[in-house]
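>>> the following block contains a protein sequence and its predicted model.
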Amino acid sequence: MFFRRHKFIEKQRQKEEQMKSQFDNLSPILTENLETLRLIYSDCSDVVFRPFSIGEQFEAYIIYVEGLSNIEELDTNVLGPLMRESADADNDKDLNFSELVTKKISVSKIQEVHTFADCIEHLANGFPVMLVEGENSGFALGLAKWEKRSIEEPATESVVRGPREGFVETLGVNTSLLRRKLKSPHFKLKSMKVGRYTQTEISLAYIEGITDKTLIKEVEERIQKIDIDGILESEYIEELIEDNSYSPFPQLMTTERPDVAVSSLLEGRVVILVDGTPFVLIAPTTLFSLLQSSEDYYKRFMVGSVIRWLRYVLVFISLVFPSLYVSVLSYHQEMVPTNLIVSIAASREGIPFPALVEALLMEFTFEAIREAGIRLPKQVGAAVSIVGALVIGQAAIEAGLTSAPMVMVVALTGIASFTIPNYDFGFAIRLLRFPLTILGGILGLLGVMFGLLFIIIHLCKLRSFGEPYLSPLAPMGRGLRDVLVREPLWKMNTRPHLSGVYNKYRQAPHQKPEPKRGGETSD
């Protein structure tokens, strides 16, 4: 079966190559070009073939895709001037076709095409293609126009203080948002296309002189190896280029915020922008990058440090709180104060399930309510999440299916998980909570310790494009001060050392503000 499948794939590739070679270069005979294009776009009612004459010299056709091209500009700036060419034919009779087009039409972007592949590519991007009798080349006109979403604040990364703009589904808009913040010519964009049928455009963004060249080459090579029918979202790229596909932890950071992408570029990372999605990928990434919010740097450093430590504590609570509660309640009651254990035992009187089953039941219910709130319409989702949790929790307590302390544990765990800035990392924590709870219910605190050790060992082995996932904590590096606390901006003189050769200093030293005392004057 393997050899049969391999043989079938080879035949398909040979067939595609034969079709490409058959429809390679444009012919000087207009009818042959039109027959080929009509064959390629057979049963495509949105592809328009518009005949017209350029004076009395040339018979021509405009081919465009309805809904992707600007028809008004096409009529005004292309068809109108060229069809009125007969009035100026005496003055322009010595001009060839290319010179005539360049002189007569008022379109800023005109590109000459020589093959059918070029025609197909430009038509798919919304550029009308003009073919003329007697010419073995045509022109792609920069008159693309399609509907796009306006720039709004990202719903998943809202901030109190900071920019209110977010990426959209159009790649050109997203690159312009980055270019508006990075005005230096050292900001580079490399384009490539992935997907046999979708031909999705992908851009690699980096800053020359800051980003290590080996990192850029590695990212580029991994993307170029992708051979798939289509790319519909950046998750396709993420899953096909990450280091460890079986890890629950994300090895590329996703964001909808241009300011987060720019800050990552200034740290020497590579940003991957995919056409058709507002989520961009950042490589490499670390565990602590996923636990940081852009707002940490938009507040005073003392406030940012306190919030960062609060977030670390809540992430730990989100991971281990249910497993600790189940293990202590099942095997280590002597660790709980007497009054508290008596109160818990009284609340559990009449509960038909052991603590492990009770915790898994409540966790499953909470996750179901959260998922239902996401999938429902926005106006209904919030009400269902809040009312559903209250009603189901109270009903479960009154029915004797669960105890009030267990509802509190699950609710606090859920609230703690909401503080994780990165959604993918938060989902990994939610996923690992279930096996930890099972280990705590079977082996007690020993099972919880085994589970945590397994997670720590896995994190120590995990890498993102060669960068250790626990960097700069393990191995310990210079950026550790910006992990434990949020340093003042005037002390953040060096960039994180990701890998390879890097530009070490990002600002001049000794920038601590020191205003003059009263009575002193500057020279």
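Nice, thanks for sending it over.

>>> from now on I want contacts and neighbour counts done on CA atoms only, so please keep to that.
Noted.

>>> following the biggest helix by length in the chain, which helix or strand shows up next?
For the chain, the longest helix by residue count, based on DSSP state H, is helix 301-331. Following helix 301-331 in sequence order, the next helix or strand is helix 338-347 (DSSP states H and E).

>>> take a look at this one as well, against the first:
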Amino acid sequence: MTHSRIKRLISLSQQPNPPVIPIDPALQHLALSKRLYSNLQLLHEMYADCTDVVFHECRYDNQSAVLLYIDGLTNTEELDRQVLKPLVEGMLDFLNPEDMRQKLALSSTTIVHTLAEIALQAGEGSAILLVDGHEQGIALCLPSVEKRSISEPSAEPVVRGPREGFVESLRVNTSLLRKRLKSPRLKFKSMKIGRFSQTNVVLAYIEGIASPSLLDEVEKRLSQINVEGLLDTAILEEYLETNKYSPFPQLLASERPDLVTANLLEGRVGIIAEGSPFVLIAPVSVFSFFQSSEDYYQRFMYGTALRWLRYFFAFIALLGPSLYVSILSFHQEMIPSTLMLSVAQSRDQIPFPAFVEALLMEITFEGLREAGTRLPKQVGAAVSIVGALVIGQAAIQSGIVSAPMVMVVAMTGIASFMIPNHAFGISVRLLRFPIMFFAACFGLLGVILAVLLINNHLLSLRSLGEPYFEPIAPFKRAGLQDVLGRAPYQARDASGEASGTGDAPAPQVDK
């Protein structure tokens, strides 16, 4: 907007009959004038074609006022009782806004001076009261936003443990954390992200445990995010990741308040966004994705056994088809003779090599898995199970794939379900295909080469400055208590690990 345009808009307050102004983005940065009619003209232009925005005009003793609110976001019942009724009945004089806010029986009011502040407050459910003769208004906090009730997270179920999960309401989520950590050292830093959405984002941490350098780095990265709208924390995750092209997630997303609380006590930070039930946790290591909340609610021996079981099945999920393809194509001498005769007999009528056979079955299995996820819950599970059985049996009978290949793919699919974190499970499923290609080209040497490349990538990866392979590389003996197994709580507390008694190490900020 040009300088002359701005001067013409500001001069509206001095005109007896202001003209209609075309909509302009710079309109919202104008300050309110003392003339109520001029303010209304600007607001009507800013909210043109917004049928949910209500302008309610009031008049008392020849003095005018307007109440602006958004239908559906503002509690109209409380607005009628607390504000409109006193205004109409003359119980509330049209005084200076600073004096009026003291007479209103509301817990939260804010003085607004610009159209931008009005747009922000109205979008959060507040009603704006503008009085003729005053160049400021009052934002009355009366939000009425429908929200989902607290329920058990479907993606992170446990047999024993809390059943509460985060919801899409920011204040409900912060209250779930505050209920578990009543100390005033639990801090919530707020900011707004998104040019149009103006989404409230909260950075949660425990003062004295979280590293100041970590907090500075997270705040710096959040402040540099420039998006039109923030719809979910997944968008924040992509902006906060150090390596955008890595197949591995570098932040942990969780719906469980107890899991976020435990990570805050270990010196990490949580990132909460309005409208998302998933809270981001940073920094994390690769071993964080193999830990489940239930590990800490069962006896430590059972938690340790489950941890090792996940590691073993993750190995199968990543390398199972590749080992089968490489051994069958290049290293048949490694298979016992009896088993080799049985495999050869089952593959006698198969027209495809082992790699193509595995590729067809893996793609089919992934398609069935995705179909079961997208279909309604009533039929999704049935389609996945019945589809796998029918397609597998039909493929064997038609001679497209062999029975051992179906068994290998089925075991691989079951193994991938053992990974507690869904995002990390997707990474393993994606990496399975290039490893199969290496196995088809170079045999076991190709599998070893692919594993070395993945390990090299994991060793160089960082999560907000922290090594992704910590505490293995760099080696930290104390951290092994929660990697190789689940140590008893007495041993963990004695070493200061995960007990909130020691400061987290300062991260090495990525340059």
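That came through, no problem. Quantities reported herein were computed from a predicted structural model and do not represent experimental measurements.

>>> TM-score them against each other, please.
Put the two chains on top of each other and the TM-score (TM-score structural alignment, normalised by the length of structure 2) is 0.91; 477 aligned residues with a Cα RMSD of 1.6 Å.

>>> next, the mean deviation of the longest helix of structure 1 compared to structure 2.
The superposed helix 301-331 of structure 1 is, by mean Cα distance after the TM-score superposition for structure 1, a mean 0.5 Å from where its aligned residues fall in structure 2.

>>> just want the angle from that helix to helix 338-347.
Interaxial angle of helix 301-331 of structure 1 relative to helix 338-347 (axes from the mean of the first three to the mean of the last three Cα atoms, to 10 degrees): 60 degrees.

>>> kindly provide the distance from the aligned partner of residue 54 of structure 2 in structure 1 to residue 358 of structure 1.
Counting by TM-score structural alignment, residue 54 of structure 2 corresponds to residue 48 in structure 1. For residue 48 of structure 1, the distance to residue 358 of structure 1 equals 64 Å [Cα to Cα, to the nearest Å].

>>> more neighbours, those two?
Between residue 48 of structure 1 and residue 358, residue 358 has the larger neighbour count (other Cα atoms under 10 Å), namely 19 against 16.

>>> strands of the stretch 101-250 of structure 1, residue ranges please.
110-113, 129-132, 138-141, 187-194, 200-207 (DSSP state E, counting those that start in this stretch).

>>> and the helices in the stretch 101-250 of structure 1, which stretches?
Per DSSP state H, counting those that start in this stretch, the stretch 101-250 of structure 1 carries helices over the ranges 116-124, 171-181, 213-224, 234-241.

>>> tabulate these (JSON lines), appending mean neighbour count and distance to residue 482 of structure 1.
Listed next are the helices of the stretch 101-250 of structure 1 as JSON lines, based on neighbours: other Cα atoms under 10 Å; distance: least, Cα to Cα, whole Å:
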{"stretch": "helix 116-124", "mean neighbour count": "19", "distance to residue 482 of structure 1": "46"}
{"stretch": "helix 171-181", "mean neighbour count": "16", "distance to residue 482 of structure 1": "23"}
{"stretch": "helix 213-224", "mean neighbour count": "15", "distance to residue 482 of structure 1": "23"}
{"stretch": "helix 234-241", "mean neighbour count": "18", "distance to residue 482 of structure 1": "27"}
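
>>> with distance to residue 57 of structure 1 added, can I get these in TSV?
As requested, these are exported to TSV (distance: least, Cα to Cα, whole Å):
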stretch	distance to residue 57 of structure 1
helix 116-124	23
helix 171-181	38
helix 213-224	45
helix 234-241	49
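
>>> of all the ones you listed, which lies closest to residue 22 of structure 1?
Between residue 22 of structure 1 and the helices of the stretch 101-250 of structure 1, the shortest separation by Cα to Cα is 9.8 Å, and it involves helix 116-124.

>>> and that closest one against structure 2, how far off on average?
Looks like 0.7 Å for helix 116-124 of structure 1 (mean Cα distance after the TM-score superposition for structure 1).

>>> equivalent range in structure 2 for that helix?
The aligned range for helix 116-124 of structure 1 is 115-123, by TM-score structural alignment.

>>> which residues touch residue 504 of structure 1?
Applying Cα atoms under 8 Å, 6 or more residues apart in numbering, one finds that residue 504 of structure 1 lies in contact with 494-497.

>>> so which of these is the most crowded?
Counting by other Cα under 10 Å, top hit in the contacts of residue 504 of structure 1: residue 496 with 22 neighbours.

>>> residues near the residue lying closest to that one once chain neighbours are set aside, how many?
Nearest in space to residue 496 of structure 1, with sequence neighbours left out and distances taken as Cα to Cα, 6 or more residues apart in numbering, is residue 479 at 5.6 Å. Neighbour count of residue 479 of structure 1, defined by other Cα under 10 Å: 17.

>>> now swap in residue 309 of structure 1 and tell me
Around residue 309 of structure 1 there are 15 residues (other Cα under 10 Å).

>>> likewise residue 351 of structure 1?
Neighbours of residue 351 of structure 1 (other Cα under 10 Å): 15.

>>> list the contacts of it.
Residue 351 of structure 1 neighbours (Cα under 8 Å, 6+ apart): 400-403.

>>> try it again at 7 Å.
Residues counted as contacts of residue 351 of structure 1 (Cα atoms under 7 Å, 6 or more residues apart in numbering) are 400-402.

>>> one more: residue 389 of structure 2?
Counted by Cα under 7 Å, 6+ apart, residue 389 of structure 2 has zero contacts.

>>> name the element it belongs to?
According to DSSP H and E, residue 389 of structure 2 maps onto helix 377-397.

>>> post-alignment, that helix versus structure 1, mean distance?
Helix 377-397 of structure 2 sits 0.4 Å off on average (mean Cα distance after the TM-score superposition for structure 1).

>>> next, count neighbours for the nearest residue to residue 334 of structure 2 once chain neighbours are set aside.
Closest residue to residue 334 of structure 2 apart from its sequence neighbours, by Cα to Cα, 6+ apart: residue 327 at 7.1 Å. Other residues within reach of residue 327 of structure 2, judged by other Cα under 10 Å, total 19.
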